[in-house]
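A.B. asks: Got a sequence here, can you model it:
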Amino acid sequence: MALTEEIVLTKSKASNLSRVKSLNCWGLNVSDITILQKTPNIEVLNLSVNRIDTLKDLANCKMLRELYVRKNLLVDLKELEHLSHLPNLRVLWLQGNTCYQNSTDRDRVLQILPNLKKLDNTAVVHGKSIEEFDGKETEQKGTKTRQGNVLKCVFLLLDELDDEELALVEKRIKEKSSCSSSSA
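C.D. replies: The predicted structure is shown next:
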C-alpha cells in the first residue's frame, strides 16, 4: 500500500505537505513512502511495523530529527546512506529489520550516521552506545558506584554544549584543578 497525501494530511493534521512536522504511520501496512519526498519540514516520523524496504524517499527530509522504522523490510544497511545527509537526525529506531541483527550492525549504523544521539532507545556518546562506554564502574557492597553513570551523563551533556558553554566548563575545570593542586 502506498502512503498517500490524504493519509499524511489526515494523520498529521497539517493543511499541506510542506507543513507536516510530525507523522505517525505505525502499523498501516505501508510499502511505498514516495509521498514523503514532499514533506521537507518533517521532524518526527514513525513508520514502524510496516512493509518499507527502502529509505530513499527520506533523503531530502532535512529537518528530520527522529525516525522510527522498527519492524519493516529493510535488508541492507546501505539504505541508511540515504539518511547520512540529514543534519538534524539524532534518534533512530531500527530493531526488527533483517539488516540489523547484532552489535556489528550497530557499529556500522553509527559509522553511517555519526550524529545519532540515540539508537534503539540506547544513548550514544562519541559514536559508542552508552552501555558500551568504558566508564569506571566498580562494585562496592554489591552495588555499582555512581562514578561510571555520572561520567556517562557528563559526556552526554558535553555533546549538547556550544563553544561558549564549553569554554565555561573548561574554565571551571581549570579552577577546580588549581584548587585541588594547591590543597594537596
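A.B. asks: contacts and neighbour counts: CA atoms only from here.
C.D. replies: Will do.
A.B. asks: what about the helices in the chain?
C.D. replies: Using DSSP state H, the helices of the chain run over residues 5-12, 103-112, 147-160, 163-183.
A.B. asks: so who does the closest residue to Lys56 other than its chain neighbours touch?
C.D. replies: Closest residue to Lys56 apart from its sequence neighbours, by Cα to Cα, 6 or more residues apart in numbering: His82 at 5.4 Å. Applying Cα atoms under 8 Å, 6 or more residues apart in numbering to His82 gives the contacts Leu55, Lys56, Leu58, Ala59.
A.B. asks: of all those residues, which comes closest to Val109?
C.D. replies: Closest approach between those and Val109, by Cα to Cα: Leu55, at 13.8 Å.
A.B. asks: count of residues packed around the spatially closest residue to the closest one that is not a sequence neighbour?
C.D. replies: In space, and not counting its chain neighbours, Leu55 is closest to Glu79: 5.8 Å by Cα to Cα, 6+ apart. Glu79 has 16 neighbouring residues, counting by other Cα atoms under 10 Å.
A.B. asks: mind checking how far Glu79 is from Thr98?
C.D. replies: Shown here: Glu79 relative to Thr98, a distance of 12 Å by Cα to Cα, to the nearest Å.
A.B. asks: Next, the structure of the following sequence, for comparison with the previous one:
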Amino acid sequence: MSSTTVPEAGEAVQEENDNNDIEYVEVDASTKELDLTRHRIKKIEGFDFLHSIEHLCLRWNLIKKIENLHMLVTLTELDLYDNQITKIENLDELVNLESLDLSFNRITVLENLSALKKLKNAYFVHNKIRKIEGLDELTELEYLELGDNQIKKIENLSKNTKIKRLFLGANQIANIENLDLLNDIEVLSLPANAIQEIKGLNNLKALRELYLSQNGVKCITGLENNTNLEILDLNYNRLISISNIDHLQKLTDFWAKKNNLAKMSDVLELIKLPNLKLIYLEMNPLAECGTYRSKIIHMLPQIEKLDATYCRIGKRNW
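C.D. replies: The predicted structure is shown next:
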C-alpha cells in the first residue's frame, strides 16, 4: 500500500511509521498550510481535496517522483527538500508557485520549469546538476540557490534580471562571468569553487555582499564599481596583501582568514575604511606574532571585533 493516501472527502492523510503500520493525520480540506516533514511518505497522492492549500511541506520523506499535484493550483510554496527525486516534472499546473525547494535530492537537469512564471525563490542545493539552464521563463526569480552541485560555468541567466541573491557555492566554477545583466544582485555567493581572479562584477553596482572563501584568489581586483559592498569574504584564499579596496567606503565586514598575509604592512589599506567593524585575519602568518592583536586594534581603532572577539574597552564580551 502507498504510504500517503487520502481516503475520501479529505479527512485524513495516511502515513507509514517505523513499524510499517499505517497511521492517519487529520487534514481539513480548507487548510492553507500543511507540514508533513519526516512522515516516511513514499508517494505524493491523495491531496486533491486541498482546494485552498498554499504551503505544502514534504521535507525529509522518501518521495521519488513529483506527481499528482495538478489540482493544487492555489499552491504558492512547495517544499520537497531531502527526498529521492531524480527529475523535475509535473509542475505545469502550479502557476501560482512562488517558492520551490528541491534541495538534497538526486536531480541532474534543470528542466520543466517554464510554466512557473511567478516563481521568486528556487532552491536546488546538493543535487547532481551540471549546468545552469531551463530558467529563461522565470523572469520573476529573485533568489536562486544552486550550491553543492557539479556546475562548471555561470551561464544562461540573462533573462533572470530580477535576481537579488545568487548562491553557487561548492561547485566547479573557474570564472565569474555572464552576470552583466543582473544589475539587481545584492548578494553573490561563490565559496568553494576554482576561482583565481575577481572579475566580471563591473555592472553589479547594487552588490552588498560578496562571498569568495575557499578559492584561489591571490590579489584583490575587479571591485572598482562595487562601491556598495558591505561584506567581503575572502577567507581561505592565497592573498599576499590587501589592496584595491580603499574605495569601498561602506565596507563593514572584511574576512581574510587563512591567507598568506605575513606583515602588518600587508593590511595597511584597511585603515582607509572608516565603517569597518569586523575583520578576520587569524591563521595568517602575521597572526603568529604575540602582539598581533594589540597592533591590529591600535592600527584600526574603528573596528569592534577582530577574529570574532570584541576588541574595544566597554564592549560586551558575549
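A.B. asks: Need the TM-score between these chains.
C.D. replies: Overlay of the two chains. TM-score (TM-score structural alignment, normalised by the length of the first structure): 0.61; 127 aligned residues with a Cα RMSD of 2.7 Å.
A.B. asks: circling back: aligned partner of the residue nearest to Lys56 of the first structure in the second structure?
C.D. replies: Under the alignment (TM-score structural alignment), His82 of the first structure maps onto Glu269 of the second structure.
A.B. asks: what about Ser22 of the first structure, neighbour count?
C.D. replies: Ser22 of the first structure has 18 nearby residues by other Cα under 10 Å.
A.B. asks: wait, it sits on Thr10?
C.D. replies: No: using Cα atoms under 8 Å, Ser22 of the first structure makes no contact with Thr10, being 11.6 Å away.
A.B. asks: The residue opposite Gly27 of the first structure in the second structure once aligned: neighbour count?
C.D. replies: Superposed on the second structure with TM-score structural alignment, Gly27 of the first structure falls opposite Gln214. Neighbours of Gln214 of the second structure under the rule other Cα under 10 Å: 22.
A.B. asks: same question, the one 4 residues further on
C.D. replies: By the other Cα under 10 Å criterion, the neighbourhood of Lys218 of the second structure contains 18 residues.
A.B. asks: Okay, it and Tyr280 of the second structure: tell me how far apart.
C.D. replies: 17 Å.
A.B. asks: Ok, Ser294 of the second structure next?
C.D. replies: Taken as Cα to Cα, the span from Ser294 of the second structure to Tyr280 of the second structure is 14 Å.
A.B. asks: okay, the two: which has more neighbours?
C.D. replies: Tyr280 (20 against 11).
A.B. asks: quick one: buried residues of stretch 269-280 of the second structure?
C.D. replies: For stretch 269-280 of the second structure, burial by neighbour count (16 or more other Cα atoms under 10 Å) applies to Leu270, Leu273, Pro274, Leu276, Lys277, Leu278, Ile279, Tyr280.
A.B. asks: mind listing which of the residues you listed are in strands?
C.D. replies: Leu278, Ile279, Tyr280 (DSSP state E).
A.B. asks: Adding distance to Asn175 of the second structure, write the residues you listed out as TSV.
C.D. replies: Below are these laid out as TSV (distance: Cα to Cα, whole Å):
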residue	distance to Asn175 of the second structure
Leu278	28
Ile279	26
Tyr280	25
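A.B. asks: Closest to Glu304 of the second structure out of those?
C.D. replies: Using Cα to Cα, Leu278 is the member of those that lies nearest Glu304 of the second structure, at 6.1 Å.
A.B. asks: Name all residues that make contact with the closest one.
C.D. replies: Counting by Cα under 8 Å, 6+ apart, Leu278 of the second structure has contacts Thr252, Asp253, Phe254, Trp255, Ile303, Glu304, Lys305, Leu306, Asp307, Ala308.
A.B. asks: Any figure for the gap between the match of Gly27 of the first structure and His298 of the second structure?
C.D. replies: 29 Å.
A.B. asks: follow-up on the earlier one: any chance of TSV for the helices of the first structure, columns distance to Ser48 of the first structure?
C.D. replies: Shown next, in TSV, are these (distance: least, Cα to Cα, whole Å):
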stretch	distance to Ser48 of the first structure
helix 5-12	15
helix 103-112	18
helix 147-160	27
helix 163-183	36
